[in-house]
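> The following comprises the amino acid sequence and a computationally predicted model.
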Amino acid sequence: MTLSIVLAFGLFLGLIVFLGLIARSLAMLGKRVPGEDREFLDPLSTPLRVLWPLVRFLDFHFGRLYPPGIVKRVELQLQLTGRSYLLSARQFISLSLVAAAIALIMALLVARWLGSSSLMFPLAAALLGSLLPRLWLRDIRARTVKQVEKQLPVYLDFLTLSMEAGLNLNGSLTQAVSKGPGGPLKREFEHVLRDLKSGLPRADALRRMDDRLQIREVTNFVSSVVQSERMGGSIATTLRFQSEQRRTERFQRAEKQAMEAPVKLIFPLVVFIFPVTFIVLGFPIVMKFMQEGLL
């Protein structure tokens, strides 16, 4: 009995020493991570600020081991969503790993509490946790495309009116940015103005905006302006035609969504509304039959 107590006490002390050594090693590795200057970067949200030390730890120690192909694809996704000034591609992959680890630990705790020994639920939770940042980027991309398609006719109207009033394209862009609504398109036009001020040719600045967004309407706008400038045509006329075309497309999208609404309502009607209606109407009849002994 005494020997068992001594062995258990020794194992307990050994476990404490082992955990202490691991914590000390992690602390030393954490101190090796250099500081980060975010003066010219986008501010972090509250959830990212909480997870950021772990993200930077993984990025600093293991970021160079990430496959280059995956890093390149993530860089393109960050560029398309306008989040390249928030975090890098390797930091995004590190964020996915951190989310997967947190989901795995929480799933293991839940499985332990439920008394389950299956690993399917923790592994599925880890997979879902790793996919959450990608779903976040996909949602941002969808909202960006929708906002750009909605705001592009407004900015084209501003550009057209400014050029017809006598301003050149650079001055018209400045007026459109100062008067136009906020959103991703305004930020992209601000990037175009910064590129122009840095000495980049106007066609190249517009093409860089097209590469960052990769939206069909923006591609048509950039191609028309660049071609009109190259051929010596009237940019104001081109912009007015683009504005009318974009506005027509916006009305067509609204009509399409309005026509799709009745089709989308069929499922909730059949699954949720019709059964409840039949229950409300049929319950008194069934009760009447039961009282009269017909059922």
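On my side now, so go ahead. Residues are numbered from 1 along each chain as shown.
> switch to C-alpha atoms for all contacts and neighbour counts from now on
Noted.
> Just give the closest residue to the residue most central in space within the chain, not the sequence neighbours.
Closest residue to the average C-alpha location of the chain: residue 137 at 2.3 Å, with CA atoms, centre = their mean. Excluding its sequence neighbours, the residue lying closest to residue 137 (CA to CA, 6 or more residues apart in numbering) is residue 81, at 6.7 Å.
> One more to weigh against that first structure:
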Amino acid sequence: MPDIDLPLFIAPLLAALAFAGAVFAVAYPYFSDDRQKDKRIESISGTRGRKGSVAAEIQSSRKKSVADTLKEIEVREKAKKKITMTLRLLRAGSSLTPRDFYIASALLGVLAASIVVFLLHQSMAAAIVAAFVGGFGLPRWILKKMTTRRQGKFLGQLANAIDVIVRGIKSGLPLNECMQVIARESPEPLGSEFRELVEQQKLGVSLGDGLERMCDRLPLAEVRFLAIVISIQQQAGGNLSEALANLSGVLRERQMLALKVKALSAEAKASAMVLASLPPGVMTMVYLSTPDYIMPLFTTTIGHFMVVGGATWMLMGVLVMRKMINFKF
């Protein structure tokens, strides 16, 4: 029997076994149950993930649909309730008619143009600008300031009026009698608004419609809260005194927050006023002391460009500072 060289025989055998083991190790996962289990787990998790994503998409689409619907309703309401000059004058508490307001605005514009032409000896272009500002901008700015001041006074008295209603209801008085007490004894503008509400009820207007008209005259969130609370109580019932007491507490907390914001922003407002008044103040003092030094700004073309550029930058700075200190809550 011939001799067999064992090393030469074992080496190919080991190589073949190693190759077979490598092939088995690579191919085994594709034929084993673990692979099928992994596939099932992946399919289930993928289905759940798809279901979760589909649910999230459905929820987001519903939210978007609701938001779009609310936006459409708000746009329709704004288009329906056009703010006329009569309503603006009512909001400002003015006794003028729209005709009187337009006549006064025109006279103010003519006066501004006359001052620019005859006293300041400026061109017609400057007179046209002055007439536009005096006849269109200034009266509406004054009207807006009057409206803001009146609304602030109303808000300062509204919580006390609601407390009067709460105490009156707890003592057994009806809601209409409590409103009559407020109309008789409250200062302006709260007394006049509730007096108007009481008079409308005497003429047959429902309380809900009267409060809706009050919301038109006073477009404030607090007045809207009051109208919603009373309307819900009339439709669904419930303890009106408790609901109004909670509303009074909310209004007082809002007033406290407003005063706190006003106190915290007082320093920034003072700084903004000082910074905004420095350039015109310095210009005025230089003009009074040495007018020849500053007159080239008003008599030359490059001076006009410099004045317009400086005024533009000042306006931008004032607007930026106003945005920084104008807190909304």
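Looks like it arrived, so ask away. Since this is a predicted model, take the numbers as computed values, not measurements.
> care to give me the TM-score?
Superposed pair, TM-score by TM-score structural alignment, normalised by the length of structure 1: 0.61. Supporting alignment: 196 aligned residues with a CA RMSD of 2.3 Å.
> Map the residue nearest to the centre of structure 1 onto structure 2.
Alignment note: residue 137 of structure 1 maps to residue 143 in structure 2; criterion TM-score structural alignment.
> what's the matching residue for the residue nearest to residue 137 of structure 1 over in structure 2?
Match for residue 81 of structure 1 (TM-score structural alignment): residue 92.
> any idea how far residue 198 of structure 2 is from its match?
Using CA to CA, to the nearest Å, residue 92 of structure 2 is found at 20 Å from residue 198 of structure 2.
> Contacts only, for the residue nearest to the centre of structure 1.
Residues near residue 137 of structure 1 by CA atoms under 8 Å, 6 or more residues apart in numbering: 77-78, 81.
> In helices only, show me these.
Judged by DSSP state H, helices contain the following of these: 77-78, 81.
> Using JSON lines, lay out the residues you listed together with distance to residue 130 of structure 1.
Listed next are those as JSON lines, based on distance: CA to CA, whole Å:
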{"residue": "77", "distance to residue 130 of structure 1": "16"}
{"residue": "78", "distance to residue 130 of structure 1": "16"}
{"residue": "81", "distance to residue 130 of structure 1": "19"}
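> Out of those residues, grab the one that's most surrounded.
residue 78 (22 neighbours; other CA atoms under 10 Å).
> and the gap between that residue and residue 209 of structure 1?
Residue 78 of structure 1 sits at a distance of 14 Å from residue 209 of structure 1 (criterion: CA to CA).
> One more: residue 32 of structure 1?
38 Å.
> same check, this time on residue 278 of structure 1
56 Å.
> More neighbours: the two, which one.
residue 209 (21 against 10).
> Aligned against structure 2, show me the partner of that one.
Checking TM-score structural alignment: residue 209 of structure 1 goes with residue 214.
> what residues are up against that match?
193, 197, 223 are the contacts of residue 214 of structure 2 under CA under 8 Å, 6+ apart.
> so where in structure 1 does the strand or helix carrying the second one end up aligned?
Under the criterion of DSSP states H and E, residue 197 of structure 2 resides in helix 190-202. Mapped onto structure 1 using TM-score structural alignment, helix 190-202 of structure 2 spans residues 185-197.
> how close does the matching stretch sit to structure 2?
On superposition with structure 2, the mean distance recorded for stretch 185-197 of structure 1 (mean CA distance after the TM-score superposition for structure 1) is 0.8 Å.
> What lies in contact with that stretch?
Here stretch 185-197 of structure 1 has contacts from 147-148, 151-152, 170, 173-174, 177, 180, 202, 205-206, 209, using CA under 8 Å, 6+ apart.
> Over to stretch 117-134 of structure 2 now: how far is its first residue from its last?
14 Å.
> so where do the helices sit in the stretch 1-150 of structure 2?
Using DSSP state H, counting those that start in this stretch, the helices of the stretch 1-150 of structure 2 run over 6-31, 33-80, 85-92, 98-114, 124-132, 138-170.
> The second one to helix 6-31, inter-axis angle?
Going back to what we said before, that points to helix 33-80 of structure 2. Calculated by axes from the mean of the first three to the mean of the last three CA atoms, to 10 degrees, helix 33-80 of structure 2 forms an angle of 30 degrees with helix 6-31.
> Kindly report the same for the shortest one.
Relative orientation of helix 85-92 of structure 2 with respect to helix 6-31: 100 degrees, computed using the same axes, to 10 degrees.
> can you check the fourth one too?
Using the same axes, to 10 degrees, one finds that helix 98-114 of structure 2 and helix 6-31 are set 120 degrees apart in direction.
> Same question for helix 98-114 of structure 2: list its buried residues.
Residues 101-102, 105-106, 108-110, 112-114 are the ones in helix 98-114 of structure 2 that count as buried (16 or more other CA atoms under 10 Å).
> Lovely, talk soon.
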